[in-house]
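K.L.:
The amino acid sequence is not available; the structure is as follows:
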């Protein structure tokens, strides 16, 4: 049996260190949720009271009332503004109880002179429309579900298709557009195209359409303009609108006398603090269990407070390093990003690369040019080490080349590749195509201008 003595170095992370790393990589929303949960379960932690901004609407009303008292001529305008502050005045508008497609159609059906059973079928079909206003289900299946003859539902569908908005109740896009054209009294090429040649029109096969219908290409192009003015989703105007989500940047870059300054924006972040009551109770309690329980909770709260402050400090340090490296981008509207890696910032701050990665995760910075995720400012280098060009610069140059090209003879990916190579940027054609797609730029064939008729 051989005995061997070896020395091994291992790194073990304590639960506190793991928790600190988790807090560092939390987004602002995740951090807020974490703090709210901590306050609920830890009596020693509490939220600092934010300053009371006051009721802006009431202040606005007091100022307007004062103006009205001084000038009776303005009273009618003040009354109208007061109505805008009344939530009941918003009923039936975008700010109140919005209309729906089903209610809109039902009100029209109530004014119809059709028989009761046909109205019942039309009402059932109206409730079966999708959010775009289309009837996707088979009428025979719907008839069985409604307990009505299929012939009645067909009459109900015909009635439904006469209602507003035009095109509602269509079975497909072709019928939807045809219903709208027929409502406009159109009987010419546009109607024939949507009924028989919609796919050809989508592929810009004007010659094939013109040949089949016996009309000129100019007439086909005119019909195309008519069709493009139609609404392919007549029910979408009644679809429920999602509440917009607002992004609050974690940091902001401002111009100061000493240069560019990074500011941590914590106005909307909850501030965690120790509860004075429970800290005092921990000191005065003579019950060992109560004292130990409160001691543990106070330590937990203190650690989280320190971790949140460390998160703020690390985030600020990383942002300042980024701004120093990318100063040209912040100074000028046309400034480009220079190549920057996580390891560059880590080396400057004497921290691990993974710490930088966690710190910038889902964090946002606001500057004169807009709001950007911090990860946006890390642009890898293309070309020889230390002499290459950032991907951001290459994409910007690609966009400039495309915008300046002859639209009758657009530049191919290979030609773009050659032009970039002539400027000292050596990348493959496949990479050019990749960057072009990421910029949302079509291929050369898709950018080619169509000759005018």
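P.N.:
Yep, that arrived. Quick caveat, the model's predicted, so the values are computed rather than measured.

K.L.:
can we go C-alpha only for contacts and neighbour counts from here?
P.N.:
OK.

K.L.:
Please spell out which residues along stretch 358-377 are buried.
P.N.:
358-367, 374-375, 377 (16 or more other CA atoms under 10 Å).

K.L.:
quick one: secondary structure of residue 371?
P.N.:
Under DSSP: H, G, I helix; E, B strand; the rest coil, the three-state class of residue 371 is strand.

K.L.:
brain fart, residue 451
P.N.:
coil.

K.L.:
That one: neighbouring residues, count only.
P.N.:
Residues near residue 451, counting by other CA atoms under 10 Å, number 6.

K.L.:
Contacts only, for it.
P.N.:
Residues near residue 451 by CA atoms under 8 Å, 6 or more residues apart in numbering: none.

K.L.:
Put this next to the first one:
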């Protein structure tokens, strides 16, 4: 969190985002535990930042204090790797800024053009920063698509970059072992293609694997409760992040640039915590308003609301909404729900748009009722959903089934046999 890493210090190289804005956006993007860790580190290093954890049992902040030294987060690892490279100030600042834009699975889902418009940074500077980020471990980090992720992983495994890029564009051919077609397209013998296929089979679908130790547990910061007369109330859960304050000192008593810099950092962190709380409360209120049927009906259905629609209703930039949703959750009826599940584009249905959540629940119900001898394959599930009026593709069914952590029909049949 050192001020020297901020975009605000390299404005002359083209990045015009202020340090205060950067601090606020970075903290907003962090999952709850990672945010608690960031505050804990700053409090340990900065005597002007006063934190006040809520009374009671262990909190996310307490957990962060216990684990900050022992476990290096993905962001810390990437910042350390970037610091080891010899970079010009603008490229280093851009790379560090992009770290804060990553999803928890390591993907970058914000277009560089959007970030350029938001920050005033030249697109060339952001592209240079992205190249630095993508050179870091784990392989694939900073990828903007599955194909780019696999390209980066293949290159890291020793495949020449242009061949890795071309291979990632023929994933279906590799999956079906179409060696003749691949040989014509890529100009490689079958022995090389089989090596690439073996590598692809061993890669995960995201830069960060769930078992890789990088993914933070989902800790809710918001609570949605049903009050009198069925009214929904949204509140911040106490103790998830500590209240922050800045030690009261006169500006004249801060002798030396180092002390003034620490005091400014403390002010920025305290302001960022407040901004994060206010933003999450606004989003929580919007969720409660648009998804009242979900909370009042005991979690049975979700109304399709796209992120673009929600951002417009909240009068915030879509990328800001994306940061606020990343790795955040709410508590309702003793269940934890990721904030992101309440925002999705609807699928065309017989009676209007249907949310992916509702379709996934229908898939779960169909599989629960299937015959143990003949489990439903994805194409049969797809055909049934289409019969019920849902316009869905087989690959989308497969994607939703994987989101539910349900094995394929072959895997389910094998599990039941063994």
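P.N.:
That came in fine, so what should we check first? Not measured: the values here are computed from a predicted model.

K.L.:
Send over the TM-score of the superposed chains.
P.N.:
Their TM-score after superposition, calculated using TM-score structural alignment, normalised by the length of the second structure, is reported as 0.51; 246 aligned residues with a CA RMSD of 3.6 Å.

K.L.:
if we can go back for a sec, from the buried residues of stretch 358-377 of the first structure, which land in strands?
P.N.:
364-367 (DSSP state E).

K.L.:
just the helices in the stretch 251-400 of the first structure please.
P.N.:
276-284, 288-325, 327-331, 342-349, 353-360, 391-403 (DSSP state H, counting those that start in this stretch).

K.L.:
nearest to residue 15 of the first structure, of these?
P.N.:
helix 288-325 (11.4 Å; CA to CA).

K.L.:
what helices or strands is that closest one leaning on?
P.N.:
helix 15-25, strand 45-47, strand 259-264, strand 272-274, helix 276-284, helix 342-349, helix 353-360 (3 or more CA pairs under 8 Å, 6 or more residues apart in numbering; DSSP states H and E).

K.L.:
go with 7 Å
P.N.:
Under the contact criterion of 3 or more CA pairs under 7 Å, 6 or more residues apart in numbering; DSSP states H and E, helix 288-325 of the first structure touches helix 15-25, helix 276-284, helix 353-360.

K.L.:
By how much does the longest one deviate from the second structure on average?
P.N.:
So that's helix 15-25 of the first structure. Its matched residues in the second structure lie on average 1.5 Å from helix 15-25 of the first structure after superposition (mean CA distance after the TM-score superposition for the first structure).

K.L.:
Could you tell me where that helix falls in the second structure?
P.N.:
Counting by TM-score structural alignment, helix 15-25 of the first structure lines up with residues 19-29 of the second structure.

K.L.:
quick check, distance from the matching stretch to the centre of its chain.
P.N.:
16 Å (CA atoms, centre = their mean, to the nearest Å).

K.L.:
Enumerate the positions of that stretch that are buried.
P.N.:
Buried, per 16+ other CA under 10 Å, within stretch 19-29 of the second structure: 19-29.

K.L.:
Would you mind finding the most buried of the helices of the stretch 251-400 of the first structure?
P.N.:
Mean neighbour count, computed with mean count of other CA atoms under 10 Å, is highest for helix 353-360 among these, reaching a mean of 20.

K.L.:
That helix maps to which residues in the second structure?
P.N.:
Counting by TM-score structural alignment, helix 353-360 of the first structure sits on residues 318-325 of the second structure.

K.L.:
same question, stretch 141-157 of the first structure
P.N.:
Going by TM-score structural alignment: stretch 141-157 of the first structure matches no residues.

K.L.:
try stretch 336-343 of the first structure
P.N.:
Stretch 336-343 of the first structure covers residues 301-308 of the second structure once aligned (TM-score structural alignment).

K.L.:
Name the helix or strand for residue 374 of the second structure, please.
P.N.:
Residue 374 of the second structure belongs to no helix or strand when assigned by DSSP states H and E.

K.L.:
ok, now which ones touch the nearest residue to it once chain neighbours are set aside?
P.N.:
Computed as CA to CA, 6 or more residues apart in numbering, the closest residue to residue 374 of the second structure that is not its neighbour in sequence is residue 413, at 7.3 Å. Going by CA atoms under 7 Å, 6 or more residues apart in numbering, residue 413 of the second structure touches 372-373, 375.

K.L.:
Where neighbours are concerned, which of those has the most?
P.N.:
residue 375 (20 neighbours).

K.L.:
Max pairwise distance over the buried residues of stretch 358-377 of the first structure: which two?
P.N.:
The widest separation within these (CA to CA) is 21.7 Å, between 358 and 367.

K.L.:
Isn't residue 307 of the first structure up against residue 19?
P.N.:
No - taking contacts as CA atoms under 7 Å, residue 307 of the first structure lies outside contact range of residue 19: 8.4 Å.

K.L.:
wait, doesn't residue 411 of the first structure sit right on residue 444?
P.N.:
Yes - look at residue 411 of the first structure against residue 444 with CA under 7 Å: they come within range, at 6.0 Å.

K.L.:
Who has more neighbours out of the two?
P.N.:
residue 411 (21 against 16).

K.L.:
how near is that one to residue 105 of the first structure?
P.N.:
Separation of residue 411 of the first structure from residue 105 of the first structure (CA to CA, to the nearest Å): 51 Å.
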